[in-house]
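S.K.: How does the following fold in three dimensions:
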Amino acid sequence: MKALVLAGGIGSRLFPITHTGAKQLIPVANKPVLFYVIETLVDAGVTDIGIVVGGTQAQVREAVGDGSAMGARVTYIYQEEPLGLAHAVLIARDFLGDEDFVMYLGDNFIVGGIDALLRKFHAEGPAAEILLTRVDNPTDFGVAELDAGGQVVRLEEKPKNPASHLAVIGVYLFTPAVHEAIDAIKPSPRGELEIVEAIQWLVNNGYPVGSATVDGYWKDTGTVTDMLEVNRSVLETLEPCTDGKVDEESEIIGRVRIERGAVVSQSRIVGPAVIGAGTVVRSSYIGPSTSIAEDCVIDTSQIEFSIVLNGAAIEGVGPIEGSLIGREAHLTRSCLTPRASHRFLIGDHCKVQVAP
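M.R.: The predicted model follows:
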């Protein structure tokens, strides 16, 4: 079995961060979301992985390499334009050949792995299997209608009157029958080859399409809110350790990981939190659910429930919460007043002055 991982989207809901970086490489607990996807596949025994890339392909290639560091063998497939999930399968046909495969969206996060899903697929032998989760807002998703045996009867994208609260999420299992379906469908009104339409074609033509429901944790990390929530969830599982230097005037409370080369002085860190290698935290407060990446500087500042990317500096600013700070961004204190709580979405290489 092979895997097809989609990592070519532009991530418009995460602008300006994704103006300069791939959304799949934004870190959760200091590890890119895409790495969690690859590790999930490898843990399930799927090591032959094709990654569909677009305009950020250089960054993805540099980060993932040939996949060997994660136990995978990676092939890159270039998609000139994001023309739909089914289009990604179409251009990957040479890589996929006549094998069954799992398609996994590179910005989706699932706790608990996909081993059980693969076992179910192999045991029952449908033409396709989709992964579902119950949501409160089904009008925002592709929605599945099932029969009494759990077989898919109908799929509808963002329906006005949803037939169920079962949303289709970003993991799909296919046999080669899906290629016939994709050849038979036409682009949707938005100009894309929709995977939902390909699956519906299979249903309409008598192919069995199964389903499995995720009872655990799932998130599409396409928005800042969801990214911060996933970061919080992963940090809750953190094993605390102190490989960096912490002076006697600092206080470390709860699940905190301080990576090798980090230096913490005259500061208070309340977990769950992670401080990346080479980062300096000085006279500051780092609150719960916060990830500080490598080579950052946090000086005389306060921050919690946030993600700070590589090389950023925050000096004399706070309190900050619910924020995503880009690579090499620099936040400093200005001489203006009044002081207030701050919330940021700051792109890479920005410089921001904040009232003290």
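S.K.: When you work out contacts or count neighbours from here on, use the C-alpha atoms and nothing else.
M.R.: Will do.
S.K.: Give me the contact list for the helix or strand where L4 lies.
M.R.: Following DSSP states H and E, one finds L4 within strand 2-7. Here strand 2-7 makes contact (CA atoms under 8 Å, 6 or more residues apart in numbering) with 22, 24, 34, 41, 46-54, 60, 88-89, 96, 99-107.
S.K.: same deal with stretch 44-58?
M.R.: 1-10, 21-22, 41, 60, 71-82, 88, 92, 95, 113-115, 118.
S.K.: Would you do the same for the sequence below? I want to compare the two.
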Amino acid sequence: MKAVILAAGKGKRIDSVTNGENKCLLKIRDKTIIEYNVENISRIDEINEIIIVVGYRSHDIMSKIGNYYNGKRISYCIQKEQKGLINALEAAKYAVEDNDFILILGDEFIINNNYSSAIKRFYEKKYNCMIGIAEVDDINLVKKTYTIEIDENDNILDFIEKPIKPFNNIMGTGNIIFKKSFLKYIDQTPVNSIRGEKELVDFLKIILKEYGKVTTFKVGDSYINLNTKEDYYNLVRLFGIKVDIYRDSKYGVESI
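M.R.: Purely as a prediction, here's the structure:
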């Protein structure tokens, strides 16, 4: 199995924190966000290669991570235009080759992730696709990603992107385990008429329609998708760092 980490976007909504850097290079204590993600995935025995899709300030990420990490080979694919998640995944299509893979977004952060147990279950149960989920107390958070309708056997029935009224308090994430053949459905995924790019949920709906059985796994103890300044504040709080919202420094934080 390979891992695909998407780290190509600029992250305009968090510009006030990044100061023009790729947001995956924001630092928490002694490591950048991308380093935490690469370190977590490199510990999994089933992963034999990590593919990082880069775009905005690609050299900065490549210089930071290098070609090997914890003994795992790192390779890079370039997303020439930042046209969304599915376009970024398409950039990695030939690097994935004939391998199952786990998708991870470089700006998602998980405390005590469940990647290893999820991958083992993926193979033991012979699943085709497993969607990483996070259960949230504030249902408004689900409106920022996608909502998932699930039956009593934990099988997915439907997805809705950025829902007005979520099915439940289960938030879909960008952490997804796929069978190797699923990248072929990128070509069938329609371009969103409003955003002008292919959407993850439309891609997942095609997979659900073709295979009928898609299940979930809990991504970990805590999950944050790093899109706004407030997301960053919430993340550093998880590390026990005091946030000074009145400072306009590079990271907007000070140690306790």
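S.K.: Kindly provide the TM-score of these chains.
M.R.: After superposition, the two chains reach a TM-score of 0.89 (TM-score structural alignment, normalised by the length of the second structure), with 245 aligned residues with a CA RMSD of 1.8 Å.
S.K.: that older thread, among the contacts of stretch 44-58 of the first structure, name the buried ones.
M.R.: 1-10, 21-22, 41, 60, 71-79, 82, 88, 92, 95, 113-114, 118 (16 or more other CA atoms under 10 Å).
S.K.: doesn't I320 make contact with L345 of the first structure?
M.R.: No: L345 of the first structure is beyond contact range of I320, at 11.0 Å (criterion: CA atoms under 8 Å).
S.K.: Of the two, which one has the most company?
M.R.: I320 (20 against 16; other CA atoms under 10 Å).
S.K.: thinking again about what came up before, can you flag which of the contacts of strand 2-7 of the first structure belong to strands?
M.R.: 48-53, 101-105 (DSSP state E).
S.K.: May I ask which two of those are separated the most?
M.R.: The distance between the two most remote of these (CA to CA) is 17.7 Å, for V53 and F101.
S.K.: Let's check: the centremost residue of the second structure is which one?
M.R.: In the second structure, the centroid-proximal residue (CA atoms, centre = their mean) is L105; its distance is 2.3 Å.
S.K.: ok, back up a step: give me the more crowded residue out of V53 and F101 of the first structure.
M.R.: V53 (25 against 22).
S.K.: Using the neighbour-count criterion, name the buried positions in the longest helix along the second structure.
M.R.: Assignment by DSSP state H gives helix 200-211 as the longest helix of the second structure. Residues of helix 200-211 of the second structure classed as buried by neighbour count (16+ other CA under 10 Å): 200-208.
S.K.: swap in stretch 151-164 of the second structure?
M.R.: So stretch 151-164 of the second structure, judged by 16+ other CA under 10 Å, has buried residues 155-163.
S.K.: Just tell me the aligned range of that stretch in the first structure.
M.R.: On the basis of TM-score structural alignment, stretch 151-164 of the second structure is assigned to residues 147-160 in the first structure.
S.K.: Just the endpoints, please. Distance across the matching stretch?
M.R.: End-to-end distance for stretch 147-160 of the first structure, by CA to CA, to the nearest Å: 21 Å.
S.K.: who's in contact with that stretch?
M.R.: 138-146, 162, 196-197, 199-200, 203, 208-212.
S.K.: Same check on stretch 94-108 of the first structure?
M.R.: Contacts for stretch 94-108 of the first structure (CA under 8 Å, 6+ apart): 1-7, 23-24, 33-34, 37, 50, 170-176, 218-222.
S.K.: Distance from that stretch to the middle of the chain?
M.R.: Chain-centre distance of stretch 94-108 of the first structure: 17 Å, with CA atoms, centre = their mean, to the nearest Å.
S.K.: Which part of the second structure matches that stretch?
M.R.: The aligned range for stretch 94-108 of the first structure is 94-108, by TM-score structural alignment.
S.K.: The residue nearest to the centre of the second structure and I5 of the second structure: what is the separation?
M.R.: Distance from L105 of the second structure to I5 of the second structure, by CA to CA: 6 Å.
S.K.: How about K165 of the second structure?
M.R.: 30 Å.
S.K.: isn't G9 of the second structure right up against Q82?
M.R.: Yes: the pair G9 of the second structure / Q82 is scored as a contact, 6.1 Å apart, by CA under 8 Å.
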